[in-house]
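Chemist: got a predicted structure plus its sequence, pasted below:
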Amino acid sequence: MARAIEHGREAPDRFLEAWLKGVKKVGPQYFEFRAPIYDASVQPAASLEEVTSKWQVVPNEAFIEQSIGVLSSGEATLLAVMCSFYNAEWGGRLMRAQGIEGMADIAGTLDLDSNEIVAALLVNYTGW
């Protein structure tokens, strides 16, 4: 029980850390920097270094839809998986469009760094 409580406290920060690694890996141009919708007192981040909440850097749906096809298979897979954490339905469509049918396709397509990012996102996900 104590392990679960400690994990619950640390998970949001660990998720954000993994999220930002993923943003850097696929490219910040695929994301929008904005203020969190739940807290008007938090200003939009001007750069990745200023991000303190996953809400401040979210997938840019229109740009991703239009440009995911120019990415390598690994980059497109990582981006689609990240988008599925943000919006399961939309991210699922992106993954299917990349030929991803399950976890083995994800693991087999990604390099070690990307697999570690996905693993950290999965273990530390507490909802969006």
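Modeler: Great, that's in hand.
Chemist: okay, CA-based contacts and neighbour counts for the rest of this
Modeler: Fine.
Chemist: which other helices and strands contact the host helix or strand of Glu10?
Modeler: Using DSSP states H and E, Glu10 falls within helix 2-26. Helix 2-26 is packed against helix 73-86, helix 112-124, with contacts defined by 3 or more CA pairs under 8 Å, 6 or more residues apart in numbering; DSSP states H and E.
Chemist: show me what contacts Leu20?
Modeler: Leu48 (CA atoms under 8 Å, 6 or more residues apart in numbering).
Chemist: okay, one more to line up with it:
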Amino acid sequence: MNQLLPREVVDQIMREEQHFAAAPQAFFEAWKRGAEIAGPEWFGDGTREGLNQAKSKWDLRPNLLRLNDALGVLSGGQRMFLSAMVSFYNAREGAAMLKRCGFEGLSDLGGLDLERRQVIAALVLNYAGW
């Protein structure tokens, strides 16, 4: 026996399909915005030109060696923001960096300004794996 799904269920499925179809591009746009805010020196080839010309998240991979070396001299907010971003790229490395920053849970992101919170929120919403 073939039963039709309720309209609201079909609508919800379609909204989710549309969201996840657009998610990779939305993630890249949020990632690029985060790289602009944090500074291009931490991503890709480390240049403003590289940031401007990036076509995918792969072009803006975080420079983990440089970040780990500088973690102790960055401001608390900068450390938290960059470490949270790294956690999308490499969960284990990002978790270690967050731990070094004293991150204990998501509420610690409350110390970020609105612009940085919006980037992290967009990354969470649109993350589909690296």
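Modeler: Alright, I've got the coordinates. Predicted, not measured: the structure shown is a model, and the values here were computed from it.
Chemist: in the helix holding Glu10 of the first structure, what counts as buried?
Modeler: Neighbour counts over helix 2-26 of the first structure (16 or more other CA atoms under 10 Å) mark 11-12, 14-23, 26 as buried.
Chemist: got it, and stretch 106-123 of the second structure?
Modeler: For stretch 106-123 of the second structure, the neighbour count (16+ other CA under 10 Å) marks Leu109, Leu112, Arg116, Arg117, Val119, Ile120, Ala122, Leu123 as buried.
Chemist: of these, which is the nearest to Lys57 of the second structure?
Modeler: Lowest distance from Lys57 of the second structure to these (CA to CA) belongs to Leu123, with 11.6 Å.
Chemist: now check the first structure for the residue matching that closest one.
Modeler: Matched by TM-score structural alignment, Leu123 of the second structure corresponds to Leu121 in the first structure.
Chemist: ok, now which ones touch its match?
Modeler: With CA under 8 Å, 6+ apart, Leu121 of the first structure has these contacts: Arg14, Phe15, Ala18, Trp19.
Chemist: and it, how far from Val57 of the first structure?
Modeler: 15 Å (CA to CA, to the nearest Å).
Chemist: contacts only, for the residue positioned nearest the centre of the first structure.
Modeler: Centroid-nearest residue in the first structure, with CA atoms, centre = their mean: Met82, separated by 3.2 Å. Neighbouring residues of Met82 of the first structure by CA under 8 Å, 6+ apart: Trp19, Gly22, Gly91, Val118.
Chemist: as TSV, the residues you listed with distance to Thr126 of the first structure would be great.
Modeler: Shown next, in TSV, are those (distance: CA to CA, whole Å):
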residue	distance to Thr126 of the first structure
Trp19	13
Gly22	17
Gly91	17
Val118	14
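Chemist: from these, which single one is nearest Arg3 of the first structure?
Modeler: Val118 (21.5 Å).
Chemist: how far away is that closest one from Lys21 of the first structure?
Modeler: In terms of CA to CA, Val118 of the first structure sits 10 Å off from Lys21 of the first structure.
Chemist: now do the same for Leu114 of the second structure: its match in the first structure.
Modeler: Looks like Leu114 of the second structure aligns to Leu112 there (TM-score structural alignment).
Chemist: just Arg33 of the second structure next, same as before
Modeler: By TM-score structural alignment, Arg33 of the second structure lines up with Lys21 in the first structure.
Chemist: tell me which residues touch its match, please.
Modeler: Taking CA under 8 Å, 6+ apart as the test, what Lys21 of the first structure contacts is Ile117.
Chemist: in the second structure, what sits opposite Leu78 of the first structure in the alignment?
Modeler: So, by TM-score structural alignment, Leu78 of the first structure is matched to Phe81.
Chemist: thinking again about what came up before, for Ile68 of the first structure, state which of the buried residues of helix 2-26 of the first structure is nearest.
Modeler: Taking the buried residues of helix 2-26 of the first structure together and measuring to Ile68 of the first structure by CA to CA, the closest member is Val26, at 10.3 Å.
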